[in-house]
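Engineer: What follows is a protein structure lacking sequence information:
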C-alpha cells in the first residue's frame, strides 16, 4: 500500500515498517537457495491469510520449483506470488533492486507536507501520502502539521475539512500523529490479528500509542480541535495509511466523509528482510474502528458524490459551511 501500493518507500506501509530480520544473518547472495526459501516461507507464514488451505496448497505447489531454482534471484517471482497469498493485495515482495530505488531520500524541498487553506471560517487541511524512515524527513512532515494547527487562524476555524483524496498511503503512524489535534482522546482504532486478538490505537492529546507503545507525538502542544465538525474527502486513490486515518475518525461525533469508495488496502503491514536484502511487506492485521467494525474492502463515504454534479471537496466545504452557520 503505499501503508503502500507502489509508494516510494512502500515498506513503510503505510506503517513505518518493523523490520524483522528473521535470522539476523548478514546480507549475502551466495547462501543456499533452499535455506533462503525456507527463511522466506517461515516469514510469510505469519501473514494474515497464511493459516488457510489456500496458503498450504500454494506452498505445496511452489516448493519443488523454488528448491530447484538455480539461484536466489530465480526464486523472486514465485515468492512474489506467495506473498500475495499469505498477506493479500496489500502485501508485496521487493527485490534488492526495488529496495535500492525506494530507499532513496526525497530530493531537497521534496518532502510532501500537510498544508492548510481557509475559506472564511472553514479550514481545509490537505494530508499527503508520506513514506520515509528518515528522521529528518519525518520531522519535516510533523513540523508542517504543527504549523497547520498552532496558528491563531486555526484556533478560530469553526470546522475542518481533511482532504485525503490524493493520499495513497505511507507511514501510518506519522499520518495519525499529524491529524491528532482533530481526533478525540481515547481509543480511535483497533487492529485484529488472524487469531482474533485485538490491540488498540490510542490518542492522548497529540500523542499516538499502539498496544501501550508510544508511536509518536507532535512537537509542542498544538490546540485540540476534536469538538469541531469535520468533513473527510476521500477517493479511489485514498489507500493504506490514509484509509487508517478515515477509520480513526469513524464513530467520532460530528464527522462525515465525502467522495467515493477508497482503494481497499485496509490491512496493517509489517515486514522482514531476507539475507540478500530483499524485503517482504506483509499484512498481519485488519484495521477496525473504535466501534469494533473491521474492514476487508474499500471504505464507502457517508456522502457518495460521484455523479452529484459537484466535486467531493466542494460538497464537503458546502456541508461544513452549513454546520458552521448552525453554530
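Structural biologist: Received, thanks. Fair warning: this is a prediction, and the values are worked out from it, not measured in the lab.
Engineer: use CA for all of it now, contacts and neighbours both
Structural biologist: Noted.
Engineer: in the stretch 101-250 of the chain, which spans are strands?
Structural biologist: Using DSSP state E, counting those that start in this stretch, the strands of the stretch 101-250 of the chain run over residues 115-119, 122-126, 159-163, 186-193, 198-204, 207-210, 213-217, 230-234.
Engineer: structure B:
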C-alpha cells in the first residue's frame, strides 16, 4: 500500500516543474477569479479579511489547474478564511459520459409537507427542507406551496382551535415557498428582516400577491388564501436539525400573537445566503445578510425555543399549551 507521503509527493510533482509551480490555464484562472469577485463583492464578512495576504495563499492551490474543478480547493480556502459556516461551494453532479451537456444537479422529487389532525382539534403540518436549485426548481417550489396550502385548508374545520408547525429536520433550502404555504398563519407583515452589513433592512413582506423581501415601501396585500382559524394559536417545533431556511421560517412566527416555540436550540445558521451558479454547474452559496425578527431582535447562531423539551416530549408539550390557549 502506498504511503500518504508518497501520494502527496506524487501530486506535487505533477503540479511543479523544474522551473517552479506550473501556472493555471487561462480558463481555470478566470473561473477562480469569477468566484473570488463574487465573494469579495457579496459576503457579509468581506471587510474583515486581509485580501492582500489571502489571495496569494489561495493562488498557491491553483498550481497546475486546468479545469474548474481544479480550483475548488482554492475557492474553499477563501470561504474558510471568512470564518462563517453558511457559505460553501457545491460540486456539480457528474453527467453520463458522452452526453456533452452542461452539468446540472439531480432532479429527484423533493419531500413534500405532510399533515394530520391531532386530537381532532389541532392542525399539524410538518415542513421538510426544499431545494429549488437546478432544473424545475420553480415548479418544485410551487408544488411545495400548493401541498402546504391544501393541507391547511383541509384541516380548517369548525372545531379546530390551534396549529402545530413542525420544522424539526428542516435543513433549509428555499424559505419563500414555505412562507407562502403558511401565509394566513403568519399574521401581519413584516414577518422578519434581512440586515445587510451597512444596516440596510429588507423586510419580509406580503405584497403584490406574494411573500418576498424588499427594502422598498410597497403596498401590503391580503394573504394568498384565507383560513377561518388563521388567528388560532400556533406551536412551532424546532431542534438541532432545523437550519437555514427552516430557521427563517421559525423566525417568521416569532412575535406573532398566541405563538410559542418548543423543542431544542436550532442548528445556528441564522443568516441568508444567495446561490451563484458557476460556468460548470457548481453552485457558490455566499452569506450576505444577518436576520432580525419582527420584534427587532437580531440573531447570531441558534434560535432558542420558548420551552426546552426532550424530543419525544415536544409534541405533547405543544399540545398541552395549545389546549390551555383554546380554553381561554
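Structural biologist: Sure, I can see it. Since the model is a prediction, treat every value here as computed from it, not as a measurement.
Engineer: Can you give me the TM-score here?
Structural biologist: Once superposed, chain against chain, the TM-score is 0.79 (TM-score structural alignment, normalised by the length of the first structure); 291 aligned residues with a C-alpha RMSD of 3.0 Å.
Engineer: so which of the strands of the stretch 101-250 of the first structure gets nearest residue 142 of the first structure?
Structural biologist: strand 213-217 (8.6 Å; C-alpha to C-alpha).
Engineer: what's that closest one packed up against?
Structural biologist: Judged by 3 or more C-alpha pairs under 8 Å, 6 or more residues apart in numbering; DSSP states H and E, strand 213-217 of the first structure is in contact with helix 172-178, strand 207-210.
Engineer: post-alignment, the strand ranked longest in the second structure versus the first structure, mean distance?
Structural biologist: As assigned by DSSP state E, the longest strand anywhere in the second structure is strand 283-293. Superposed on the first structure, strand 283-293 of the second structure shows a mean distance of 0.9 Å to its aligned residues (mean C-alpha distance after the TM-score superposition for the first structure).
Engineer: tell me, that strand lands on which residues of the first structure?
Structural biologist: Mapped onto the first structure using TM-score structural alignment, strand 283-293 of the second structure spans residues 279-289.
Engineer: Measure how far that stretch is from the centre of its chain, please.
Structural biologist: 9 Å (C-alpha atoms, centre = their mean, to the nearest Å).
Engineer: what do you get for stretch 218-225 of the second structure?
Structural biologist: Averaging C-alpha positions (C-alpha atoms, centre = their mean) puts stretch 218-225 of the second structure 24 Å from its chain's average.
Engineer: Show me where the stretch 201-327 of the first structure has its helices.
Structural biologist: Ranges of helices within the stretch 201-327 of the first structure are 241-249, 312-325, based on DSSP state H, counting those that start in this stretch.
Engineer: which stretch among the ones you listed comes nearest residue 225 of the first structure?
Structural biologist: When these are compared for distance to residue 225 of the first structure using C-alpha to C-alpha, the nearest one is helix 241-249, at 12.9 Å.
Engineer: orientation of that closest one relative to strand 279-289 in degrees?
Structural biologist: Here helix 241-249 of the first structure points in a direction 20 degrees away from that of strand 279-289 (axes from the mean of the first three to the mean of the last three C-alpha atoms, to 10 degrees).
Engineer: residues in the second structure matched by helix 241-249 of the first structure, start to end?
Structural biologist: Residues 245-253 of the second structure are matched to helix 241-249 of the first structure when aligned by TM-score structural alignment.
Engineer: circling back to that earlier point, output the contacting helices and strands for the longest strand of the second structure.
Structural biologist: Packed against strand 283-293 of the second structure, as judged by 3+ C-alpha pairs under 8 Å, 6+ apart, are the following elements: helix 26-42, strand 88-90, strand 192-195, strand 271-277, strand 298-299.
Engineer: By how much does the third one deviate from the first structure on average?
Structural biologist: Following superposition, strand 192-195 of the second structure is found to deviate from the first structure by 0.5 Å on average (mean C-alpha distance after the TM-score superposition for the first structure).
Engineer: quick one: buried residues of that strand?
Structural biologist: Using 16 or more other C-alpha atoms under 10 Å as the test for burial, strand 192-195 of the second structure gives 192, 193, 194, 195.
Engineer: per the alignment, residue 198 of the first structure corresponds to what in the second structure?
Structural biologist: Applying TM-score structural alignment, one finds that residue 198 of the first structure aligns to residue 201 in the second structure.
Engineer: So the closest residue to that match other than its chain neighbours versus residue 69 of the second structure, what's the distance?
Structural biologist: Leaving aside its sequence neighbours, residue 201 of the second structure sits nearest to residue 195 (C-alpha to C-alpha, 6 or more residues apart in numbering; 4.7 Å). As for residue 195 of the second structure, its distance to residue 69 of the second structure is 33 Å (criterion: C-alpha to C-alpha, to the nearest Å).
Engineer: Next: residue 83 of the second structure.
Structural biologist: 23 Å.
Engineer: ok, the two, which is more surrounded?
Structural biologist: The neighbour count for residue 83 of the second structure versus residue 69, taken as other C-alpha atoms under 10 Å, is higher for residue 69 (15 against 12).
Engineer: can you pull the contacts of the more buried one?
Structural biologist: Contacts for residue 69 of the second structure were tallied using C-alpha atoms under 8 Å, 6 or more residues apart in numbering; there are none.
Engineer: Equivalent analysis for the one 5 residues further on, please.
Structural biologist: The contact partners of residue 74 of the second structure, taken as C-alpha under 8 Å, 6+ apart, are 32, 58, 59, 60, 61, 62.
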